[in-house]
Every structure is written in C-alpha cells, then in structure tokens.
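Colleague: Sequence and computational prediction follow.
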Amino acid sequence: MNSIIKNILVSAAAGSGKTAVLVERIIRMITDPDNHVDIERLVVVTFTNAAAAQMRERIGAALESMIEENPSDRNLQRQLAMIHMAQITTIDSFCLNILRNNYMNLDIDPGFRIADQGELELIKADVMGELLEKYYAGGNEDFLRTYQFVFGEKERQGNRRPY
C-alpha cells in the first residue's frame, strides 16, 4: 500500500534544485493512480513570490505535458484545472489567508491590514517611549541604574528623556 507523505521540508542553498525536487514530489502525489492527493489540498510554502510562481508554472507545465501523452486522463485534467486553487505561496501570504478566512473566529477586525514599514517604525517608537516612561516614572532601581548607564546622569537630573 502506498503511504501519503504528510510533511516535507526541503532546505538547501540557492540554486541547488529545491524547486525541482518539490515539483517532482508534488507531481507524484497528485498523479498517483492508486492514491492521489488533489492539488488544492496541498500547502506548499516558499520564501519568495518568484519561487511560488515558478513552482506553480513548473507544475502546470508538467501536467500539460502529461495530458498531451494521455489526453483522456481525468485526474490530470482536474489537477491542471485546479492548480489555481493550490496553496503554493509564501509563508506571509499563507498566514494572511488564514487570518482573512478566519477573522471571526480569531476575534480580529475584518478590515485589518498589513502595516507598511514606516508605520511599524512609528508604532515601535511609540511603544518604546511609553514603556520607558512607565519604568522611568515607576522608580524601579534596576531600570534607573540601566537608564543612567545608557543615557548618563545629566539626562536623569535634567528630567530629559531621549525618546
């Protein structure tokens, strides 16, 4: 009996053939005559959009080639037709898809969006300022000693904050 591989991790240097290995394994899984897995049930995660697009393109080309050799194979036709439904994507896109499809179960605003880098820097600065202010005002001796070490005694005495 043919067992289904549930998890595969391929880690190797750039240009070493990771995409080719994954495409070959995916093709084997979705075309196995005895125990195939539908392509839209797979999750294939890459680190770049280019790698995801290349993988999807290679899988499509392989399926088209196989259909030319066996045009009556309904499974091949179905896999090719459903390739656009396959989760062949980057990790951030995959996670975003999970959030968008499950926001109601996660108790998050359905209108959420991904912040741009500038917004993230402002948020980090605001949070850091609030955190430093809280600890500075709280008089925690360990914090005040660290603060004096980093910013100097003059900053503390002058009640100036460097943030």
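Modeller: All right, it came through fine.
Colleague: use CA for all of it now, contacts and neighbours both
Modeller: Will do.
Colleague: so how far is stretch 58-72 off the chain centroid?
Modeller: 29 Å (CA atoms, centre = their mean, to the nearest Å).
Colleague: what comes up buried for it?
Modeller: By 16 or more other CA atoms under 10 Å, the buried positions in stretch 58-72 come out as 58, 59, 60, 62, 63, 64, 67.
Colleague: Restricted to strands, list the residues you listed.
Modeller: Of those, none are assigned to strands by DSSP state E.
Colleague: in the chain, which spans are strands?
Modeller: 43-46, 87-90.
Colleague: and the buried residues of stretch 58-72 as CSV, adding distance to residue 78?
Modeller: As requested, those are exported to CSV (distance: CA to CA, whole Å):
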residue, distance to residue 78
58, 16
59, 13
60, 12
62, 14
63, 10
64, 11
67, 10
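Colleague: Comparison target below:
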Amino acid sequence: MEVKWTEEQREAITTRGKNVLVAAAAGSGKTAVLVERIINIVTDPEKPVDIDRLLVVTFTNAAASEMRERIAERLISLLDQHPEDKRLADQLTLLNKATITTIHSFCLDVVRKHFFLLDLDPSFRVGDDTETLLLKLQAMEELFEELYEKNDEGFLLLVESYGG
C-alpha cells in the first residue's frame, strides 16, 4: 500500500543537506514521516548513510522505542521485497547500534563520555526527583536568605506582591 504524503510531509522526507524541524499535532504522522526520512537517507542510491551514523532524538523513551520499532518494520518490509539487498540487511543489523534516544539520554551520554573536559567526577550520577526537589528548595532558601539580608528592594517588592 502506497502512502499518500502531503506536500509538507514529502518535503520533510526528501530535503537533504540541512536540518529539518518536523513539528505537528499528535496523530498527524510525524513518526511516519521521520521513519520514511531515515529510510530514504540510509537507502539513498547516491549518498547512503549508515543508520548508526544518524542521531534520532525524541522527547520520550516510548517515542524512541516506537521509532526504532517502526524503522525495523520498514527495513524488514523492504528486505522482504529485495532479499538480495545486502545494504538493507546491514542497516537492519546496524539498527541495534543506532542512536535513537531522548534528548536527555543523548546529553547524559555525551557528558559521561567527556566528563574530563567538564572537570566532573567520573562517578557522577543524575539525582532522582526527590533529590532534585530538595536541592531546588535548598538553593531557593539560601537565595531568599541572602536577598533578605541585603534588603534587596526588588526582591522585597516581589515577595510582597506574590508572597503570602
């Protein structure tokens, strides 16, 4: 079954040589468009790119997982149509190494790999929700104390306007 793409979707799928932002409402076909874009890039007859050389970033782990599954399904479908195509088989194998992740996971991976450039302890970890909430409250309390001690006029006006 051939998918009928809108002009904007087709443009997002086929544009090369520059970044493309795909922003649309839920259920509008963003994931399908991105999957097709990725498939077109890895199967490009002139300048194919291995799938493990792409960075695919989503907002949620569920979306990243869905993206990986849909790419696998699309590659398997193409491989069924062209079983002799070694490139397709290679892309399916490389899919396990592909960076299809959330922005948070990608950034954390970059920081872990380059901690020494950031002067970070290599055993750093990301705090859980409770820890980060406590740190935020502590930082806010320290800031409030400092601004109260300075008798900061803008701060006092803010507290008077929004405080209880």
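Modeller: In hand now; what should we look at? Computed from a prediction, not measured in an experiment: that's the story for all the values here.
Colleague: separation between the residue positioned nearest the centre of structure 2 and residue 72 of structure 2?
Modeller: The centroid of structure 2 falls nearest to residue 57 when counting by CA atoms, centre = their mean (2.3 Å). For residue 57 of structure 2, the distance to residue 72 of structure 2 equals 16 Å [CA to CA, to the nearest Å].
Colleague: same thing with residue 35 of structure 2?
Modeller: From residue 35 of structure 2 across to residue 72 of structure 2, the span is 10 Å (CA to CA).
Colleague: The alignment partner in structure 2 of residue 30 of structure 1: neighbour count?
Modeller: Matched by TM-score structural alignment, residue 30 of structure 1 corresponds to residue 42 in structure 2. If you count neighbours by other CA atoms under 10 Å, residue 42 of structure 2 ends up with 21.
Colleague: Over to residue 24 of structure 1?
Modeller: Residue 24 of structure 1: 14 neighbours (other CA under 10 Å).
Colleague: Over to residue 91 of structure 1?
Modeller: With other CA under 10 Å as criterion, residue 91 of structure 1 counts 15.
Colleague: wouldn't it be in contact with residue 45 here?
Modeller: Yes: look at residue 91 of structure 1 against residue 45 with CA atoms under 8 Å: they come within range, at 5.6 Å.
Colleague: What does the residue nearest to the centre of structure 2 correspond to in structure 1?
Modeller: Match for residue 57 of structure 2 (TM-score structural alignment): residue 45.
Colleague: Repeat that for residue 136 of structure 2.
Modeller: In structure 1, residue 136 of structure 2 lands on residue 124 (TM-score structural alignment).
Colleague: how far away is its match from residue 131 of structure 1?
Modeller: 10 Å.
Colleague: Also residue 118 of structure 1?
Modeller: Distance, residue 118 of structure 1 to residue 131 of structure 1, using CA to CA: 20 Å.
Colleague: Those two: which is more packed in?
Modeller: Neighbour tally, residue 118 of structure 1 and residue 131, criterion other CA under 10 Å: the higher count belongs to residue 131, 12 against 9.
Colleague: Who are the contact partners of the residue nearest to the centre of structure 2?
Modeller: The contact partners of residue 57 of structure 2, by CA atoms under 8 Å, 6 or more residues apart in numbering, come to 64, 99, 100, 101, 102, 103, 106.
Colleague: at 7 Å what do you get?
Modeller: With contact taken as CA atoms under 7 Å, 6 or more residues apart in numbering, residue 57 of structure 2 is in contact with 100, 101, 102, 103.
Colleague: Top of those residues by number of neighbours, please.
Modeller: residue 100 (24 neighbours).
Colleague: what residue of structure 1 takes the place of that one?
Modeller: Using TM-score structural alignment, residue 100 of structure 2 pairs with residue 88 in structure 1.
Colleague: again, but for residue 146 of structure 2
Modeller: So residue 146 of structure 2 corresponds to residue 134, using TM-score structural alignment.
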